[in-house]
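K.L.:
Next input, structure requested:
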Amino acid sequence: MNTPRTNVAHGRTLTARDLMQRDPVTVPGDTPLLVVQHMMVAAEIDGVPIVDADGRVCGIVARADLLRAIDQACDQDVDAGPHGPEPGDGDLIGYLGALTAADVAAPDVTWTTPETPASEVARLMRERGLHRVLVGTAPRLAGILTSFDLLRLAEARS
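P.N.:
Below is the predicted model:
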């Protein structure tokens, strides 16, 4: 069994709480998908938790979900017309504009507690091929821990 690394400066094990991003960007499920995409670009993030009116997480929209929505629109033979998108049924922008965050969100999210050692979170993410893990006690979000947060830690230690 691997022993979690300790924070040399403080003599304790680094946890998800130490590395997580607090107060991550979240959106309600009825947020238009194109607004979610714009928010992700503006905030330079690749995933947004979806929350209900009480602040409980009910899914997450990742960059892959946005790409999947575009791919499905193309599979449905949405016609952009010979001169680009045209108003009305059949235009790609109109189709995507009608989708909401809840329409494309992955309902299954992976959680970890704030006290979980960072090494355990890293192992979980690697084994499951995850780019982000929600931190808190489901469905209450305390923060989000991404692969970039773990890379920053590795960079700081090298």
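K.L.:
Please make it C-alpha for all contacts and neighbour counts, starting now.
P.N.:
Will do.
K.L.:
How about the contacts made by the residue nearest the centre of the chain?
P.N.:
In the chain, the C-alpha nearest the mean C-alpha coordinate belongs to Gly47, at 2.4 Å (C-alpha atoms, centre = their mean). The neighbours of Gly47, taking C-alpha atoms under 8 Å, 6 or more residues apart in numbering as the test, are 40, 60-63, 132.
K.L.:
so which strand or helix has the nearest residue to Thr26 once chain neighbours are set aside?
P.N.:
Take Thr26 and drop its neighbours on the chain: the residue closest to it by C-alpha to C-alpha, 6 or more residues apart in numbering is Pro49, 5.1 Å away. Using DSSP states H and E, Pro49 sits within strand 47-51.
K.L.:
Same check on Val61?
P.N.:
Val61 belongs to strand 57-62, assigned by DSSP H and E.
K.L.:
What's the first helix or strand after that strand?
P.N.:
Downstream of strand 57-62 (by DSSP H and E), the next one is helix 63-75.
K.L.:
and that next one, what other elements does it pack with?
P.N.:
helix 92-98, helix 101-104 (3 or more C-alpha pairs under 8 Å, 6 or more residues apart in numbering; DSSP states H and E).
K.L.:
one more, for comparison:
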Amino acid sequence: MQTIAGIMTRDVVTISEDATLREAAALLSEKQISGAPVVDAQGNLVGILSESDLLNEARKRAALPRTAAFGFFVASEEILQRLYHDGADLCVRSVMSTNLQTATEETTVVEATRTLISRKINRLPIVDSTGKLVGIVTREDLLKAVFSL
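P.N.:
Alright, predicted model coming up:
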């Protein structure tokens, strides 16, 4: 059975857990990717950040200031703009997904495909025996492998 060692990307784009959401969004846009592993200062894998993490958190935070504890009122445009900008300055660690599914280079293409489908995820970080990030496999990588594209 083919393993993911031959199809994974080894030069992984990562995001620091201390990066702001603005910085992370700029990196994802620049690299034209929809998500990336998040690492701490030592390079250890601590999470995954995807576009949906950025959008969902932005929606939650934007919705919170619109109501008061004792009734409803519409916040001023100035307050909403300040909160929007403050939200963009939040650290990645505050919105990243931490319920991680990882694989090793010995994981088969079939196993990796099952994992992505069953977990409804788009990327699978590949770690070595010490847990260090050594690569990543995406749905696109698996499609290419399965269909030899």
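K.L.:
and the residue nearest to Thr26 of structure 1, how far is that from Val25 of structure 1?
P.N.:
7 Å (C-alpha to C-alpha, to the nearest Å).
K.L.:
So which of these two has more stuff around it?
P.N.:
Shown here are Pro49 of structure 1 and Val25; by other C-alpha atoms under 10 Å, Pro49 has more neighbours (25 against 16).
K.L.:
per the alignment, the more buried one corresponds to what in structure 2?
P.N.:
With TM-score structural alignment as the criterion, the equivalent of Pro49 of structure 1 in structure 2 is Pro37.
K.L.:
Now do the same contact list for its match.
P.N.:
With C-alpha under 8 Å, 6+ apart, Pro37 of structure 2 has these contacts: 13-15, 45-49, 125.
K.L.:
ok, 6 Å please
P.N.:
By C-alpha atoms under 6 Å, 6 or more residues apart in numbering, the contact list for Pro37 of structure 2 reads 14, 47-48.
K.L.:
Just give me the mean distance for the strand holding Pro49 of structure 1 relative to structure 2.
P.N.:
Between strand 47-51 of structure 1 and the aligned residues of structure 2, the post-superposition mean distance stands at 1.2 Å (mean C-alpha distance after the TM-score superposition for structure 1).
K.L.:
can you give me the helices for structure 1?
P.N.:
Ranges of helices within structure 1 are 16-19, 33-43, 63-75, 92-98, 101-104, 118-128, 147-157, based on DSSP state H.
K.L.:
And the first one, how far out from the chain middle?
P.N.:
This means helix 16-19 of structure 1. Its chain's C-alpha centre and that of helix 16-19 of structure 1 lie 17 Å apart, by C-alpha atoms, centre = their mean, to the nearest Å.
K.L.:
buried stuff in that helix?
P.N.:
Within helix 16-19 of structure 1, the residues that count as buried by 16 or more other C-alpha atoms under 10 Å are 16-17, 19.
K.L.:
That helix vs structure 2, mean deviation?
P.N.:
Mean for helix 16-19 of structure 1 is 1.2 Å (mean C-alpha distance after the TM-score superposition for structure 1).
K.L.:
what comes into contact with that helix?
P.N.:
114, 116, 118.
K.L.:
quick revisit: now the buried residues of helix 16-19 of structure 1 in TSV, with distance to Asp91 of structure 1?
P.N.:
Output for the buried residues of helix 16-19 of structure 1, formatted as TSV (distance: C-alpha to C-alpha, whole Å):
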residue	distance to Asp91 of structure 1
Ala16	44
Arg17	45
Leu19	43
